[in-house]
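**Q** My questions are about this predicted structure, shown below with the sequence.
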Amino acid sequence: MTLGRVPRQGDLLRSTVEFCAGRVGVDSIYGVLHRDCFGLFPDEMFADLFTDVGRRSVPPMIVAVVMVLQRIEGLSDREAVERFAFDARWKYAAGGLDFDYPGFVHTVLVDMRARLARSDRPDRIFDAVLEVARAAGLVGRKRVLDSTPLYDAVATMDTITLIRSAIRGLLAVVSAGLAGELRARVSSGDDYASTAKPVIDWDDETAREQLIDSRTRDGLAMLAVLDGLDLDEAVDKAARLLATVVGQDITTGEDGIFRIVRGTAADRVISTVDPETRHGRKTQARGFDGYKGHIAIDPDSEIITATEVTPANSGDAEVAPGLLADILPAEAEAEAEARVFGDAAYGAGELLKLLDDNGIHNGVKVQPASSVKGHFSKDRFEIDLDRAVVRCPAGHTAPIRPRKGQPSTIGAAAFGAACGGCPLRQQCTSAAAGRTIGIGAHEKHLLPARARRRDPAWRAEYRATRPKVERKIGHLMRRRHGGRRARVRGKVKTAADFSLLAAAVNLARLAVLGIGSTTAQLTPTTA
């Protein structure tokens, strides 16, 4: 398929320009797209996605505009192409096309997303909008980080449904001959043709145990057949999924019966339809299934500078370096100091070290030291890393000694006998051996971070800056945009969709700020 191009010369009598010019606000996303779509998303920007031979594609600039508007209005593919066909504002936003400009089928949007995903620059639409903000001076060296739940687009499966679905998926991708060999190993009598659960008396514990045991044996028997075979990618992926769902939930009793294990595996697969989705927690009392959407924003302009999507059980600090890539490493000759803010979820030692090593102002909140059983918390002890000693509230000191078998820590300070006749013992410890203070590998960075929390100036800046990212997440998760429910399956597709939403919200923000782009330079818009 070759690159299609947008017509630049419209029909004066049929153009949407005269009709929409006085009706569409200049500070709306339709207005900014109309003025700047040729500069933001020129057809040439997508040239690498197409070949030199074949029929002409729908002009990529038009498709990009439709994708942005589709995302900000939370529409399906069919709804989006219908809106483009009949809503004059959409054709106006796509450069002022004629009223009767032909529409296109919804699979064009599917095809464009697939082409972008396979390319070297899958997030080029987001990058193009962000570059406009950078050129306008709206992206400085401050960053605020946060994450938000993205509920998955699939149903969470129980153990028996997971196993049967994984077996069914394996049978679907193997060759006919191998499928016959696998089915010959089935001892339960289940044909694995239906998605419905087998009909049993679910109130009968013995019947439930027999169901779990028999389907587990079927799965293990199939995996035994595949063991040692040279499998293609699809079969290998299906076999690994079956092994995972069997291994994560099932244990063997002393009687040799397979039963569901108590508790939940740390990285439990919860759906064979989307194996990358996970159980997650927003708080101790509130859980969710799906992914986490991570963003970094410039708090002064409220422009989103980076996005990322991870499984719901991942930690926020894990992706922080990627979100801060545009200010790392810190530039010594930069006019403004880089500053990073985040809540306690980002207060991990690795991130604190990264910021400190790069000379970046650390506005990341750190959890206070915990107080076990009401005893003195760790921050009541004076830790001197230079002298490798710890001083307790009663004035006793203990040396920091390495701990065997724990290379990830510096060591520990054990007060031992000093606690025996200490008048503060009841407030400090109930351990017979006395109080021990563990010193982590990143203690050097955690100590000043905890001290900063007590600085009124630091707290004032934190409270004035960090809440801005909460407002931006509120903009992203509006029901108009589709809410928190993921519209696609899989981490890669969800990440691309989240990036596109961020691009649309950024573009709407640029429209409000009166910033536009032309093919030559940035120019502020006027009413």
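**A** Noted; the coordinates are in hand.
**Q** From now on I want contacts and neighbour counts done on CA atoms only, so please keep to that.
**A** Will do.
**Q** Ala47 reaches Leu3, doesn't it?
**A** Yes - counting by C-alpha atoms under 8 Å, Ala47 touches Leu3, with 6.3 Å between them.
**Q** and these two? which has more neighbours close in?
**A** Ranked by neighbour count (other C-alpha atoms under 10 Å), Ala47 and Leu3 place Leu3 first, with 21 against 14.
**Q** Now do the contacts for that one.
**A** 43, 47, 50-52, 56-60 (C-alpha atoms under 8 Å, 6 or more residues apart in numbering).
**Q** do Ala64 as well
**A** So Ala64 contacts 41, 125 (C-alpha under 8 Å, 6+ apart).
**Q** Not counting its neighbours along the chain, what's nearest Arg425?
**A** Cys419 (6.1 Å; C-alpha to C-alpha, 6 or more residues apart in numbering).
**Q** Surely that neighbour is in contact with Gln427?
**A** No - using C-alpha under 8 Å, Cys419 makes no contact with Gln427, being 11.0 Å away.
**Q** The two - which one has more neighbours?
**A** Using other C-alpha under 10 Å as the criterion, Cys419 and Gln427 rank with Cys419 on top: 23 against 12.
**Q** okay, now the one to match up with it:
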Amino acid sequence: MSMQPKGSGEIPAETVRVARAAFPKGSLAIRVRDELGVLFTDEQFAGLFAMRGKPAWSPGRLALVLVLQFVEGLTDRQAAEAVRARIDWKYALALELADPGFDFSVLSEFRDRLVSADGGRPVLDGILAAAREKGLLSRGGKARTDSTHVLSAARDLNWLELVGESLRAALNAVARTEPDWLSAHALPDWFTHYSTRIEDSRFPKAQAKRAEVGRRIGRDGMRLLEMIWTDDAPLALRALPEVELLRQLWIQQFHLVEGEVERRDPKDRPPGAERLVTPYDIEARGSVKRDTFWDGFKVHLTETCEPGTVHLVMNVTTTAATVPDDRMAAVVHAGLAERDLLPGEHWVDTGYANAGALAAAQRDHGIALHGPLKSVTVPHARGEAAYGQDAFTIDWDNQNVTCPNGVTSTQWHQRRSEDGLPAIRVRFSPADCRTCPQLRACVNSPKAQRREINLKPREEYEALQQARKLQRTDEWKDRYKIRAGVEGTISQAVQACGLRRSRYRGLAKTSLQHQLTGAAINLIRINAWLTGQPHARTRTSPLAALRPAA
């Protein structure tokens, strides 16, 4: 298809007349068009279409349809029907009343094109640009960020279902590609065990019998892979995605023990960031956060939170479920910098706040990152302890540390932590420490003969100390209450737009869904702001209201 822009974007006079009569008080679609103007132009999406071919339906209008679809929680069929039948949508899209719209399949095809455009980020950018021009958004000020889990579009599978369904998917792919070859090589039992979905099978309840079923599936999968990698097997079979997934999964889950296929022990399996959890979404990963276990992804939402202004989602980032929050502050700041929407203060929870993030935010972007720091759990390293790190004097220039008793360290080494981050290891001489009467109060291990201290680089260490000092004040604790509002944003995105369940398979399409969700939340909030709806107040139960003051 090719893109051939048509029209000036001006709303037809008849559409205006009928819309004003039908909606005398306006509607979200009408109000957004009147106040924000044309949000998307065809030229913004020119790179997604070829120069020649059948003319495509206006991509600028399709982008707005996708956002309105998420605003109202519509399916593709319902959204296409709304374009044909609803006057307020025709007004927002600047269409003639007689315009027949498009087939619903056009939306799916357009989303596939948007996936290649940085996961649909241009759609969210279009809303932000219009809000900025209207004076509803500016750089600086305050922002807040939080994350939540996102369930994969594929249903959760237990271990037997995972390996069984992966083998069934591979067999079906081989049957479609080389039916004659598979008929000649398939074992008779395969047609019994893998002709129907594994979830329809009745697995035995006894653990020993279930383990035997798992070994049988493992043997069958190993046999299929060996057959495919023989010299006389068609080479096309090795390139099938289902076969490649089966190969990877069998490496992760099985191994040979004295010639027999056995399941790997948990410690012998790959980490969660690499472990496959379903054959139908190879990018979904299993993760856990406190009491929540899920297979899928994770999304980070960043919004403005200046009092007395409309709170808009400025950045949306989707990652694999296993990516920890403590790596995301820099990613969020980079996204805000590209939009020229860096805040002066950024409020986050404990997951994002660490020494490296605090120092990098200030150094690279001039942002004051605020978030509760994780407490020190090692008794002798706690700041308030008699021999905690705060009791030692650090001479950064001369690279030594002096203990409270006046003894100076003898070793200062640049190292890397277990996570590969820069660190400094300081050691005192055993000759000095062994004779110290306070040795046992100073060291953690009963067998240790000297004190060792692990330090972060100077910039990070000083940022950490300054943050800990600030966070002990009542003023900071009171200001930190502003972060709680982002929980309401996540709740709104979950309830209004289905944020917590991916509509599509794969990280790229899930990221597109979240960009559209952010854009939809912004339109909902801009509409509420224009109609004078105040921000919702935090709900307090009658019982909580009676709580005595501390």
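**A** Arrived safely. This structure is a prediction, so every number in the text was calculated from the model and none was measured.
**Q** helices or strands next to the longest helix along structure 2 in the packing?
**A** Among the elements of structure 2 assigned as helix by DSSP state H, the one spanning the most residues is helix 507-530. Helices and strands touching helix 507-530 of structure 2, by 3 or more C-alpha pairs under 8 Å, 6 or more residues apart in numbering; DSSP states H and E, are helix 28-36, helix 59-72, helix 105-115, helix 121-133, strand 313-320, helix 485-497.
**Q** Quick check: which of the ones you listed is buried the most?
**A** Using mean count of other C-alpha atoms under 10 Å, the stretch among these with the greatest mean number of neighbours is strand 313-320 (a mean of 24).
**Q** contacts for the helix or strand following it?
**A** In the C-terminal direction, the helix or strand that comes right after strand 313-320 of structure 2 (DSSP states H and E) is helix 329-338. Helix 329-338 of structure 2 has contacts (C-alpha under 8 Å, 6+ apart) with 302, 314-315, 317, 342, 352-353, 357, 360-361, 365.
**Q** which parts of helix 329-338 of structure 2 are buried?
**A** 329-330, 332-336 (16 or more other C-alpha atoms under 10 Å).
**Q** got those residues as JSON lines, with distance to Leu160 of structure 2 columns?
**A** Shown next, in JSON lines, are those (distance: C-alpha to C-alpha, whole Å):
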{"residue": "Ala329", "distance to Leu160 of structure 2": "38"}
{"residue": "Ala330", "distance to Leu160 of structure 2": "39"}
{"residue": "Val332", "distance to Leu160 of structure 2": "38"}
{"residue": "His333", "distance to Leu160 of structure 2": "42"}
{"residue": "Ala334", "distance to Leu160 of structure 2": "42"}
{"residue": "Gly335", "distance to Leu160 of structure 2": "41"}
{"residue": "Leu336", "distance to Leu160 of structure 2": "44"}
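**Q** Provide the aligned range in structure 2 for the longest strand seen in structure 1.
**A** Ranked by residue count and defined by DSSP state E, the top strand of structure 1 is strand 286-298. On structure 2, the counterpart of strand 286-298 of structure 1 by TM-score structural alignment is residues 292-304.
**Q** which position in structure 1 aligns with Asp158 of structure 2?
**A** For residue 158 of structure 2 the amino acid is Asn, not Asp. Match for Asn158 of structure 2 (TM-score structural alignment): Asp158.
**Q** If you drop the residues flanking it in sequence, what lies closest to that match?
**A** Nearest one to Asp158 of structure 1, counting by C-alpha to C-alpha, 6+ apart, is Ile270 at 7.6 Å.
**Q** Surely the one you found is in contact with Val154?
**A** No - using C-alpha under 8 Å, Ile270 of structure 1 is not in contact with Val154, being 9.5 Å away.
**Q** Neighbour count: the two, which is higher?
**A** Per other C-alpha under 10 Å, whichever of Ile270 of structure 1 and Val154 has more neighbours is Ile270, with 23 against 19.
**Q** In three-state terms, how would the more buried one be classified?
**A** Classification of Ile270 of structure 1 using DSSP: H, G, I helix; E, B strand; the rest coil returns coil.
**Q** quick one on the thing from earlier: with respect to Lys509 of structure 2, which of the helices and strands packed on helix 507-530 of structure 2 lies nearest?
**A** Comparison of those against Lys509 of structure 2 by C-alpha to C-alpha identifies helix 105-115 as nearest, at 6.1 Å.
**Q** and the angle for the closest one with helix 507-530?
**A** 100 degrees (axes from the mean of the first three to the mean of the last three C-alpha atoms, to 10 degrees).
**Q** returning to what we had before: give the equivalent position in structure 2 for the residue nearest to Asp158 of structure 1.
**A** So Ile270 of structure 1 corresponds to Val277, using TM-score structural alignment.
**Q** Skipping adjacent residues, who's closest to the most centrally placed residue in structure 1 in space?
**A** With distances taken as C-alpha atoms, centre = their mean, the residue of structure 1 nearest its centroid is Val309 (1.7 Å). Nearest residue to Val309 of structure 1, sequence neighbours excluded (C-alpha to C-alpha, 6+ apart): Gly293, at 4.6 Å.
**Q** State the distance from the counterpart of the residue nearest to the centre of structure 1 in structure 2 to Glu303 of structure 2.
**A** Under the alignment (TM-score structural alignment), Val309 of structure 1 pairs with Thr318 in structure 2. For Thr318 of structure 2, the distance to Glu303 of structure 2 (C-alpha to C-alpha, to the nearest Å) stands at 15 Å.
**Q** Repeat that for Arg52 of structure 2.
**A** Relative to Glu303 of structure 2, and taking C-alpha to C-alpha, Arg52 of structure 2 is found at 40 Å.
**Q** Those two: which has the busier surroundings?
**A** Glu303 (24 against 10).
**Q** pretty sure that one contacts Thr309?
**A** No - between Glu303 of structure 2 and Thr309 no contact is recorded; they are 11.6 Å apart, counting by C-alpha under 8 Å.
**Q** what is in contact with these two at once?
**A** In contact with both Glu303 of structure 2 and Thr309: no residue, using C-alpha under 8 Å, 6+ apart.
**Q** Tell me how far the residue sitting furthest away from the middle of structure 2 lies from Leu358 of structure 2.
**A** Residue farthest from the centre of structure 2, counting by C-alpha atoms, centre = their mean, is Thr435 at 53.0 Å. To Leu358 of structure 2, Thr435 of structure 2 is 39 Å away according to C-alpha to C-alpha.
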